[in-house]
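Asker: Here's a sequence, model it:
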Amino acid sequence: MEESPVLISRDQRGIVTATLNRPRFGNAYNGALLEALIEGLRALAPDPTVRALVIRGNGKHFQAGADLNWLAEAAEYPPDRAYEASMGTVTAMQLLNEFPKPTFALVRGACFGGGAGMVCCVDVALATPDAHFGLTEVRVGVSPSPISTHMVNAIGLRHTRRYALTGERFDAAEALRINLVHEVVAEDAIEARLAHILDETMLSGPTAMANTKDSFLGANGLKLDARQMSQLGHESRTQRGSAEGREGLAAFREKRRPAWYQPPTSG
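Answerer: Next comes the predicted model:
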């Protein structure tokens, strides 16, 4: 039987680990991974025995964004199914952002697109020095609509405008500077650092933390309602299915520059 794309485990204290489990693909998400993540978050959120949630990737990478083969397939879906595909990403991010327990991300290797979106949605993000990041959707002609609000909330409009428009990749030091991650910790020390912060968190009252988190998001207008989520899903679906979206995905698969690229002129 094929292993689940998201592995859920918990320790005796109620700390749950969700391991993104597509290591051959850099843990890039497709429909199945999103469905598993959504199912897991919905089941864990009301469980009073769950004290914290840690998200990590299986293998060398945290999460390399969307599986571009899946995106190309979704670009050919009929409108209703294409919208549902986009809403999978929107919903997974919303559930993670509003998860009522403290959430953590441990980032190694690649963290692109939706992976960076996940990091924006957690309460505490730790990265190793080798981690590398990018809001790279525009490079393949699609938009980061499903994670856009979370990027602005986490790193601010100014940094989001730069990195979501240029598609530049950046290192862990830059991720720390722009507040995408809270700490950069050496590989041989990061597990101990995560364990220490989790132990500190266990001293906090579970209901107090849930209420505190709810007030942070609610009082500052950072929760998404159904209309906002639908708008994000529609924007994502529309751009992905456009001629530009199809060309960007085709260019990536064919390892060439997209048609809209113009090289610098000399002289």
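Asker: contacts and neighbour counts: CA atoms only from here.
Answerer: Noted.
Asker: What residues of the longest helix along the chain count as buried?
Answerer: When every helix of the chain is counted residue by residue (DSSP state H), the longest turns out to be helix 145-166. For helix 145-166, the neighbour count (16 or more other Cα atoms under 10 Å) marks 145-151, 154-155, 159-160, 163-165 as buried.
Asker: Could you also give me the structure for this next sequence, so I can compare it with the first?
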Amino acid sequence: MTYQFLQIEQDAQVATVWINRAELHNAFNTQVIEELHTCFQAINAQDDIRVVILAGRGKSFSAGADLNWMKAQGEASAEENQADALKLAKMLQSLATLKQPTIARVHGIAFGGGMGLASACDICVASTDAKFATSEVRLGLAPSTISPYVIRAISARQASRYFLTAERISAEQALTLGLVHEVTAPDQLDAKIDDIVQAILLGGPNAQASSKQLIQLVDQHVLNEELLIQTAQHIAHIRQGIEAKSGLTAFLNKQSPSWIKTTA
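Answerer: Predicted structure coming up:
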């Protein structure tokens, strides 16, 4: 299949999905989300693929949502807004529930939805230059659809800090938080990922798929349709609000949002 914003490379049993919107730091809009969802569904049906690597072209893994797209959705009808948010929720679910083991190859920034993508993968390997953030509150938004995956990765206690402060998280901090499994020098990133790939290939594919299902079964926050709808409703409601519209407009115009008070 031909994609506009993705490049798929397959080397034997390993598929690498490159998000290819480098000029915008691989920020995603409706089309990128739809392409990722379609791609993950197709890969899930391929028995010749044993491991999936998710990566970003250019300087960054992913800056998350394209803010012009988010602003437009906030101005759409309530029904259109929620339907669009649900597409993002379902795309993340399709990544998180792939039968194949998944590895996030993170370099540069992984903000907002980019941190969500990294959290939805089974394994995350980051270069020392990687930076993470749930940056939504600084735009008047909330990390709604990514929350099941980020909270699962770093715990609710840590999320209660980073969801509220939107502080940037270094690769080493992400390792401590449990978001990242390995941190390596940029020129060693692919070698470290290959080590993990080779370890995965030693296991049985059906056993690994079953093990992934087991983790979801045992984990207290099982992903289901109700949770997807709830998180989609959550972001759809917030981005139609005055604060989100103000925050997105201010960011796009390189201005301070209305809730930041300047002193004389």
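Asker: what TM-score do we get after superposing?
Answerer: TM-score of the superposed chains, computed with TM-score structural alignment, normalised by the length of the second structure, equals 0.96; 263 aligned residues with a Cα RMSD of 1.4 Å.
Asker: What is the mean deviation of the longest helix of the first structure from its aligned residues in the second structure?
Answerer: Between helix 145-166 of the first structure and the aligned residues of the second structure, the post-superposition mean distance stands at 0.8 Å (mean Cα distance after the TM-score superposition for the first structure).
Asker: chain center to the helix or strand immediately after that helix in the chain, what's the gap?
Answerer: Scanning forward in sequence from helix 145-166 of the first structure by DSSP states H and E, the next helix or strand is strand 169-171. When C-alpha coordinates are averaged (Cα atoms, centre = their mean, to the nearest Å), strand 169-171 of the first structure and its chain have centres 16 Å apart.
Asker: Output the contacting helices and strands for strand 169-171 of the first structure.
Answerer: Using 3 or more Cα pairs under 8 Å, 6 or more residues apart in numbering; DSSP states H and E as the contact criterion, the neighbours of strand 169-171 of the first structure among helices and strands are strand 132-134.
Asker: start to end distance for stretch 49-58 of the first structure?
Answerer: Taking Cα to Cα, to the nearest Å, the first and last residues of stretch 49-58 of the first structure lie 25 Å apart.
Asker: quick one: what's aligned to residue 242 of the first structure in the second structure?
Answerer: Pairing criterion TM-score structural alignment: the partner of residue 242 of the first structure within the second structure is identified as residue 241.
Asker: Wait, a helix at residue 126 of the second structure?
Answerer: No: using DSSP: H, G, I helix; E, B strand; the rest coil, the secondary structure at residue 126 of the second structure is strand, not a helix.
Asker: my read: it touches residue 180, true?
Answerer: Yes: shown here, residue 126 of the second structure and residue 180 form a contact pair, counting by Cα atoms under 8 Å, at 6.7 Å.
Asker: quick one, which of those two is more surrounded?
Answerer: Set side by side, residue 126 of the second structure and residue 180 show unequal neighbour counts under other Cα atoms under 10 Å, the larger going to residue 126 at 31 against 22.
Asker: what sits against the more buried one?
Answerer: With Cα atoms under 8 Å, 6 or more residues apart in numbering as the criterion, the residues that contact residue 126 of the second structure are 104, 105, 106, 107, 171, 180, 182, 183, 184, 189.
Asker: Lovely, talk soon.
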